[in-house]
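1. Generate coordinates for the sequence data below:
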Amino acid sequence: MNILVIGANGNAGRRIVEKALKAGHQVTGVVRREGAIEGIPTIIKDALSLTKEELTQFDVVVNATSAFTPDTFYLQEDLTVLLLQALADTNTRLIVVGGAGSLYVNEDHSVQLYDTPDFPAEYLGLAKAQGKALDIIRKFSNVDWTFFSPAAIFDAEGPETDNYTLGSENFIVNNEGQPYISYETYAQILVDEIKNHKFGRQRFTAVQNA
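-> Purely as a prediction, here's the structure:
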């Protein structure tokens, strides 16, 4: 498939690019500066300047933008809206690298992880921004979207494994009771989803087993 990765030079983006190439896909990256990533074609511009014409030439658009600081939280919503409007009523899929904070911790889906007392205060703003982005996405029934929330412990240094457990809307833990996943495992699951298309118009999550 022909894939566009927005934020291709980020922690998640680089790994998604690598694994998509290994799987035989064509990959183009969106980055903000020349030389930010090598080995693939790039579109060098602010993601909020992407046009419908640029986006819809791809089979899949992956939003892996790193908007993790308070001055960039607005991107979680603004870029989401831009992508949804551009991809509405087209054949281009949207896959979003989401967050764990908006996962539900009860069966009636009335309490999210970021509502719990032990949720780290330093991540609350980001988690709520990502939750708002997901709320917006759910309103677009004319976009083939997937929102992939990682486990709460999202490890940039950890190893890859094919021993993992998938979930949907609820916060889950692994076989040792830990909400853990490495970036490497996450990226491989995301690339597998590009091929298998199991979670169309759904959110899903995953944890990595020991």
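2. Going by C-alpha atoms from here, please, whenever you check contacts or count neighbours.
-> Noted.
3. what about the strands in this protein?
-> 2-6, 26-31, 42-44, 60-63, 93-97, 145-149, 153-155, 164-167, 180-182, 202-208 (DSSP state E).
4. out of the ones you listed, nearest to residue 13?
-> When the strands of the chain are compared by CA to CA, strand 2-6 sits nearest residue 13, at 6.7 Å.
5. Buried residues, the closest one. List them.
-> Burial within strand 2-6, assessed by neighbour count using 16 or more other CA atoms under 10 Å, is assigned to 3, 4, 5, 6.
6. Just give me the closest of these to residue 21.
-> Closest to residue 21, out of all of the buried residues of strand 2-6 and judged by CA to CA, is residue 3, at 9.7 Å.
7. Against residue 51, how distant is the closest one?
-> Separation of residue 3 from residue 51 (CA to CA, to the nearest Å): 16 Å.
8. How many residues are close by residue 83?
-> 22 (other CA atoms under 10 Å).
9. OK, contacts around it?
-> Contacts for residue 83 were tallied using CA atoms under 8 Å, 6 or more residues apart in numbering; they are residue 94.
10. Another sequence for comparison is provided below:
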Amino acid sequence: MRIAVIGATGFVGSHIVEELVNRNQSIKAFARNTDKVLDSKNVAKVALDVNDVQALATDLKGADVVVSAFNAGWTNPNIYEDYMKGAKAIEEATKLAGVKRLIVIGGAGSLYVNNQKELQIVDAPDFPEEIKQGALAARDYYNVLKQDKDLEWTVFSPAPEMHQGTSGERKGTYRLGNDVPVFNAEGRSILSVEDVAVVIADEIENAKHINERFTAAY
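-> Below you'll find the predicted structure:
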């Protein structure tokens, strides 16, 4: 397959690229600084201005699927506005390029705290204030993308404790869910970033969550 990965040097995006390389996929890796993109014969590096829709569309042509691990920067004081603008630009460029599938790495904040679906995690009173604007942006963009009738879109919400996953650990196994976190016996939802990459690579290859959001954890 021909896979475009946007945000290829980020925390999640870099692991997705590595997982796809290990599966011998053909990758076009987009990043602001391509010097940090993984060197591989399977990887073509492309410098990215996420808001240049026409240029991005040109570079996306020929891809079978676009994976957006775009992040506007957690320390960016304008993270909400910049994320919404960038995410919408990627969506538009994907359509202009004639690519049908778009997989977006969203946030855990739009997951519901339980099966009653009365409260999303980002709206809980104990949600960390320092990441709230980014989480709100990911949640609000998910609501935007749900209205897109042209793309075969997928949104992946990582486990709430993705950052607590053992660094460097790739188990290759996980359990799937939809709108509520997947909890273990201790009531925690944990998945390493390495296994997030496994989840995304599996979704690229198997297309099990077209026009829906899903999550995963151990």
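11. Superposed, what's their TM-score?
-> Here the superposed chains carry a TM-score of 0.91, computed using TM-score structural alignment, normalised by the length of the first structure; 208 aligned residues with a CA RMSD of 1.9 Å.
12. quick revisit: among the strands of the first structure, which comes closest to residue 120 of the first structure?
-> strand 153-155 (11.8 Å).
13. what does that closest one rub up against?
-> Counting by CA under 8 Å, 6+ apart, 179, 180, 181, 182, 183 sit against strand 153-155 of the first structure.
14. Let me see the ranges of the helices in the first structure.
-> 11-22, 52-55, 74-87, 124-138, 183-196 (DSSP state H).
15. Grab the nearest non-local neighbour of the residue mapped onto residue 81 of the second structure from the first structure.
-> Counting by TM-score structural alignment, residue 81 of the second structure lines up with residue 74 in the first structure. Distances taken as CA to CA, 6 or more residues apart in numbering place residue 129 nearest to residue 74 of the first structure, at 7.4 Å, with adjacent residues excluded.
16. Quick check: the gap between the one you found and residue 147 of the first structure.
-> 14 Å.
17. Neighbour count: the two, which is higher?
-> Neighbour totals were compared for residue 129 of the first structure and residue 147, and residue 147 leads with 26 against 23 (other CA under 10 Å).
18. what do we get in the second structure for the residue nearest to residue 74 of the first structure?
-> Checking TM-score structural alignment: residue 129 of the first structure goes with residue 137.
19. who's in contact with its match?
-> Here residue 137 of the second structure is in contact with 79, 80, 81, 83, 84 (CA under 8 Å, 6+ apart).
20. of those residues, buried ones?
-> Here, 16+ other CA under 10 Å leaves 79, 80, 83, 84 buried among these.
21. so can I have a markdown table of the residues you listed showing distance to residue 147 of the second structure?
-> Output for these, formatted as a markdown table (distance: CA to CA, whole Å):
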| residue | distance to residue 147 of the second structure |
| --- | --- |
| 79 | 23 |
| 80 | 20 |
| 83 | 18 |
| 84 | 15 |
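22. Closest to residue 109 of the second structure out of these?
-> residue 80 (13.7 Å).
23. The closest one reaches residue 140, doesn't it?
-> No. If you go by CA atoms under 8 Å, residue 80 of the second structure and residue 140 don't touch, sitting 9.5 Å apart.
24. Please name the residues that touch the closest residue to residue 67 of the first structure other than its chain neighbours.
-> Leaving out its chain neighbours, the residue that sits closest to residue 67 of the first structure by CA to CA, 6+ apart is residue 73, at 5.7 Å. By CA under 8 Å, 6+ apart, the contact list for residue 73 of the first structure reads 67, 125, 126, 129.
25. Report the buried residues of stretch 62-82 of the first structure.
-> For stretch 62-82 of the first structure, by 16+ other CA under 10 Å, it's 62-68, 73-77, 79-82.
26. how long is that stretch from one end to the other?
-> End to end - CA to CA - stretch 62-82 of the first structure spans 13 Å.
27. Then stretch 34-45 of the first structure?
-> 9 Å.
28. what do you get for stretch 41-59 of the first structure?
-> Across stretch 41-59 of the first structure, first to last residue, CA to CA, it's 16 Å.
29. which residue lines up with residue 155 of the second structure in the first structure?
-> Under TM-score structural alignment, residue 155 of the second structure pairs with residue 147 in the first structure.
30. check contacts around its match.
-> If you count contacts by CA under 8 Å, 6+ apart, then residue 147 of the first structure has 95, 96, 97, 98, 134, 202, 203, 204 around it.
31. So what's the residue count around the second one?
-> Looking back up the chat, that one is residue 96 of the first structure. 23.
32. State the distance from the spatially most central residue of the second structure to residue 201 of the second structure.
-> Taking CA atoms, centre = their mean, the centroid of the second structure lies closest to residue 105, which sits 1.4 Å from it. Distance from residue 105 of the second structure to residue 201 of the second structure, counting by CA to CA: 12 Å.
33. Residue 103 of the second structure now?
-> Residue 103 of the second structure is 10 Å from residue 201 of the second structure, by CA to CA.
34. Among the two, which residue is more densely surrounded?
-> Legend: neighbour count by other CA under 10 Å for residue 103 of the second structure and residue 201, higher for residue 103 (26 against 19).
35. Just give the number of residues close to the equivalent of residue 197 of the second structure over in the first structure.
-> Matched to the first structure by TM-score structural alignment, residue 197 of the second structure sits across from residue 187. A count of nearby residues for residue 187 of the first structure, using other CA under 10 Å, gives 24.
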